[in-house]
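> okay, sequence plus prediction incoming.
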Amino acid sequence: MHPLMVQYRAVVVKEVRQTARDKRVMALLTLAPLMQLFLLGFAVNFDVRHVPTVVVDRDRTAESRDYTRSLLAGDTLDLKAEFPDERTAEAALERGEASVALIIPRDFQKDVLKGQGAQVQALVDGSDPTRSSVAGNAVAQFAVLRATQLASAQARRQGDLLPHALVELVPRVLYNPELATSVYVVPGIAAMLLLIVTTVIMAMGLSRERETGTLEQLQVTPLRPGILMAGKVTPFLLIGLVDVGLALCVGVWVFGVPLRGSLTLVTVATLFYLLSTLGVGLLIATVSRTQQQAFVGGFLFVLPAVLLSGVMSPVRAMPDWLAWVTYLNPVRYYVEVLRGVLLREAELPDLWLQLVLLALFGVVMMAVAARRFQKTSA
């Protein structure tokens, strides 16, 4: 065996044994990501159901009651109370007891039967934009559907022909038919946890060795700095691959994330991604003198990387000037690869640009970190 390979194997074996003996580090590398994936997978939920709703029915007729009953038939809105006037309903919204208030005016049934326009007012609490948007859309869509049904029924009663054929929209949701939040969020959470584990633990591990003097002892041996660095990075690279495998298993079996694409493509993307995250961790370690500095440096990198990755909110929803910054974020490309492969069965022709950019980021970041590591070892 080549002498360099002997040195490399010795460093890898040493790092593996040292990491395995430290139960706290092993827990941070394996158990902590799984626990966080479980918690975040269940906690992060953008599905809006059972929105508390109050009703003010000033008409109190069969038509107004049927309208209210039909609107509340689904699981989006839940009837909490009925009030006699608008002021009481608004007070319920102010106290947070309800998020939507429906106001049905007087003469509602009379106007409907005459074919005249009847307005139903919906007061929506805008302090929660997601809930208010979904609730408002649900009320608006029902109003359009109900108006079409009433117009058709009236035309049939009068024996009139409709002036034009009604167009029925039949939506078909692809890739996530149930619109489950976990299917969309879990791949992003996996990328986020992998970033935190590999970057922060790598930075703190090397900083701890510098504090205890272990790194200096290795640097005065005949080991080349490149071999020493590669040997220290390899165990974290393997642990990162194991963490991704565990995250995929949890995502598929617990949260129902589909596994439609190629695992080989996911593995290649993960290797490129780990080069970036470990390179950043190594770079942070070379400029940090203590574990506390390494932790702060890792946090200052991880937080903006997650926020600008599209894990929680789409990149296209960001301002244009901020969206351009996301092109410098490897987390964004890894999330796009995971969601593309797992959810849409995307293949290499669909994701080649993301893979090329991930590889470019990984090589550049690892080269910069290696150069800095060699300087500190000299």
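Received the coordinates, thanks.
> from here on, contacts and neighbour counts on C-alpha atoms
Will do.
> what segments of the stretch 101-250 of the chain are helices?
Per DSSP state H, counting those that start in this stretch, the stretch 101-250 of the chain carries helices over the ranges 108-113, 129-158, 181-212, 214-219, 225-253.
> could you dump those helices into JSON lines and include mean neighbour count?
Shown next, in JSON lines, are these (neighbours: other Cα atoms under 10 Å):
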{"stretch": "helix 108-113", "mean neighbour count": "17"}
{"stretch": "helix 129-158", "mean neighbour count": "15"}
{"stretch": "helix 181-212", "mean neighbour count": "23"}
{"stretch": "helix 214-219", "mean neighbour count": "14"}
{"stretch": "helix 225-253", "mean neighbour count": "18"}
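> closest to Gly298 out of those?
Distance to Gly298, taken as Cα to Cα, is lowest for helix 181-212 among the helices of the stretch 101-250 of the chain, at 5.1 Å.
> what is the end-to-end distance of stretch 47-62?
Stretch 47-62 has an end-to-end distance of 33 Å (Cα to Cα, to the nearest Å).
> before we move on, what about stretch 71-83?
17 Å.
> that stretch: which residues count as buried?
71-72, 76-79, 83 (16 or more other Cα atoms under 10 Å).
> out of the residues you listed, which sit inside strands?
In this view, the buried residues of stretch 71-83 that belong to strands under DSSP state E are 77-79.
> want to compare, so here's the second one:
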Amino acid sequence: MNRLAHILRLGFKELTSLRHDSVLLLFLFYAFTVAIYLPAAGSVIGVHHASVALVDEDHSPLSRQLAESLQPPEFQVPAALPYDQLDNVMDSGQYTFVINIPANFQSDLLAGRQPAVQVNVDATAMSQAFMGAGYISRIFQRELLNYANQADTASKAPALLTTRALFNTNLQGGWFLAVIQIVNNITILAIILTGTALLREREHGTLDHLLVLPLTALEIMLAKVWSNMLVVVLCTWISLEVIVKGVLGVPLAGSMGLFLMVTALYLFASTALGIFLATLARSTPQFGLLAIPVIIPMLLLSGGSTPLDSMPQWLQWVMQGSPSTHFVSLSAAILFRDAGVSVVWPDLLALATIGLLFFTIALARFRKSLAS
């Protein structure tokens, strides 16, 4: 009972220190509000609201039909453009796509002469240029087949491909990006909060005061883990309810309680990693330099930014030892696919095992640093 009381009181001490640290409080507020909303609402992956201009030299019903087929939210309403302005608007970057429909296009098509439509692409808008050109090609092919009464050719194909987008019907990239931003911020805060808290005590001399008390390294470490875990889990829950569901309107179908439990388990592993890095550093700036090469691979190679399947096989195996890899998988499965424990238990078991391993190593290193 004495140990539990020590851990509880030391944890309250950590919360009191955090309450008086205005910089960390401001960073917490930013990380779970602005840093979630801006990337999810502003950084859209794919084609969205792309600017289009149309040079219509044919002025036929077919050319008007092609222009009307480019609709929001993927494209803006095509702007009419004179032919002599085509090069100027492309040079100025005013439009991402400039489409030129030649004269006699409709009559040539009906005569079977296979006329060409020119699509000029500003490839400096990399993501929209690459995917948008494919979108326009498929949309125009569909419209031309329908117009030429050739839609029945699809029935002669050996197989029909039916595509269904599950859990995100409109393929809105902001939904997944909002959750990934929370995962990334949890990783950063878990490592930074615990590491800086330990180094702050060492630099201010309060760690020496703790050592003269009847406290063990395990009690000190558990106090830091549970206090920072409580803060981050609470901020995560508020951010999901207010920013992700309320402001961004992302429908989270899964169990919030299960996700917060998984978050706490992930924090157990990542806070232990933060303490381990703090025992290697002699000062807060040195801790920051040590944390950068650890945090960045955890964020970029966890499967949130790039799918694991697209990485080299050896790197996929290496990243299985990172808790962030399993946390990203668990977050998507629980929040979007409403997966239960019976489905995600392999990742849960892997995350718990990694957490215990990290905690054991960090505790051994922490005890060694206290003795030295």
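Sure thing, it's come through. Note that the structure is predicted; figures quoted are calculated from it, not measured.
> if we can go back for a sec, to Phe42 of structure 1, which of the helices of the stretch 101-250 of structure 1 lies closest?
helix 181-212 (7.3 Å).
> whatever residue of structure 1 lines up with Ala291 of structure 2: helix or strand, and which one exactly?
With TM-score structural alignment as the criterion, Ala291 of structure 2 lines up with Gly298 in structure 1. Per DSSP states H and E, Gly298 of structure 1 falls inside helix 291-307.
> quick check: buried residues in that helix?
Buried residues in helix 291-307 of structure 1, counted by 16+ other Cα under 10 Å: 291, 293-295, 297-298, 301-302, 305-307.
> in a markdown table: the helices of the stretch 101-250 of structure 1, plus distance to Leu265 of structure 1.
A markdown table is the format used below for the helices of the stretch 101-250 of structure 1 (distance: least, Cα to Cα, whole Å):
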| stretch | distance to Leu265 of structure 1 |
| --- | --- |
| helix 108-113 | 58 |
| helix 129-158 | 34 |
| helix 181-212 | 14 |
| helix 214-219 | 36 |
| helix 225-253 | 13 |
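> so which of these is nearest Thr88 of structure 1?
Of all the helices of the stretch 101-250 of structure 1, it is helix 129-158 that lies closest to Thr88 of structure 1, at 19.6 Å by Cα to Cα.
> residue boundaries of the strands in the stretch 1-150 of structure 2?
52-56, 79-80, 97-101, 118-121 (DSSP state E, counting those that start in this stretch).
> would you mind giving those as TSV with distance to Pro39 of structure 2 added?
Converted to TSV, the strands of the stretch 1-150 of structure 2 look like this (distance: least, Cα to Cα, whole Å):
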stretch	distance to Pro39 of structure 2
strand 52-56	24
strand 79-80	29
strand 97-101	25
strand 118-121	26
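> Gly254 of structure 2: which of those strands is closest?
Minimum separation from Gly254 of structure 2 across the strands of the stretch 1-150 of structure 2 (Cα to Cα) falls at strand 52-56, 38.8 Å.
> circling back: and of the helices of the stretch 101-250 of structure 1, who's closest to Arg95 of structure 1?
helix 129-158 (15.8 Å).
> other SSEs contacting that closest one?
strand 121-124 (3 or more Cα pairs under 8 Å, 6 or more residues apart in numbering; DSSP states H and E).
> try it again at 6 Å.
For helix 129-158 of structure 1, there is no helix or strand it packs on, judged by 3 or more Cα pairs under 6 Å, 6 or more residues apart in numbering; DSSP states H and E.
> look up the closest residue to Leu342 of structure 1, ignoring the ones flanking it.
Closest residue to Leu342 of structure 1 in three dimensions, ignoring its sequence neighbours and counting by Cα to Cα, 6 or more residues apart in numbering: Leu259, at 4.7 Å.
> quick check, that neighbour in a strand?
No. Checked against DSSP: H, G, I helix; E, B strand; the rest coil, Leu259 of structure 1 lies outside a strand; its state is coil.
> counterpart of it in structure 2?
Taking TM-score structural alignment, Leu259 of structure 1 has Leu252 as its aligned residue in structure 2.
> do the same with Val280 of structure 1
Under the alignment (TM-score structural alignment), Val280 of structure 1 pairs with Leu273 of structure 2.
> would you mark the buried spots in the host helix or strand of that match?
In the assignment (DSSP H and E), Leu273 of structure 2 maps to helix 256-280. For helix 256-280 of structure 2, burial by neighbour count (16+ other Cα under 10 Å) applies to 256, 258-260, 262-279.
> that helix vs structure 1, average offset?
Compared with structure 1 after the fit, helix 256-280 of structure 2 shows a mean deviation of 1.4 Å (mean Cα distance after the TM-score superposition for structure 1).
> before we move on, the earlier item: number of nearby residues for the residue nearest to Leu342 of structure 1?
When neighbours are counted by other Cα atoms under 10 Å, Leu259 of structure 1 registers 18.
> quick check: it touching Arg344?
No. The criterion here is Cα atoms under 6 Å, and Leu259 of structure 1 misses it with Arg344 at 9.1 Å.
> ok, the buried residues of stretch 71-83 of structure 1 vs Ser377 of structure 1, which is closest?
Thr76 (61.4 Å).
> can you tell me which residues contact the residue mapped onto the closest one from structure 2?
Thr76 of structure 1 maps onto Glu74 in structure 2, with residues paired by TM-score structural alignment. Counting by Cα atoms under 6 Å, 6 or more residues apart in numbering, Glu74 of structure 2 touches 47-49.
> before we move on, the earlier item: which one of the ones in strands among the buried residues of stretch 71-83 of structure 1 sits closest to Val197 of structure 1?
Nearest to Val197 of structure 1 out of these is Leu77 (Cα to Cα; 40.4 Å).
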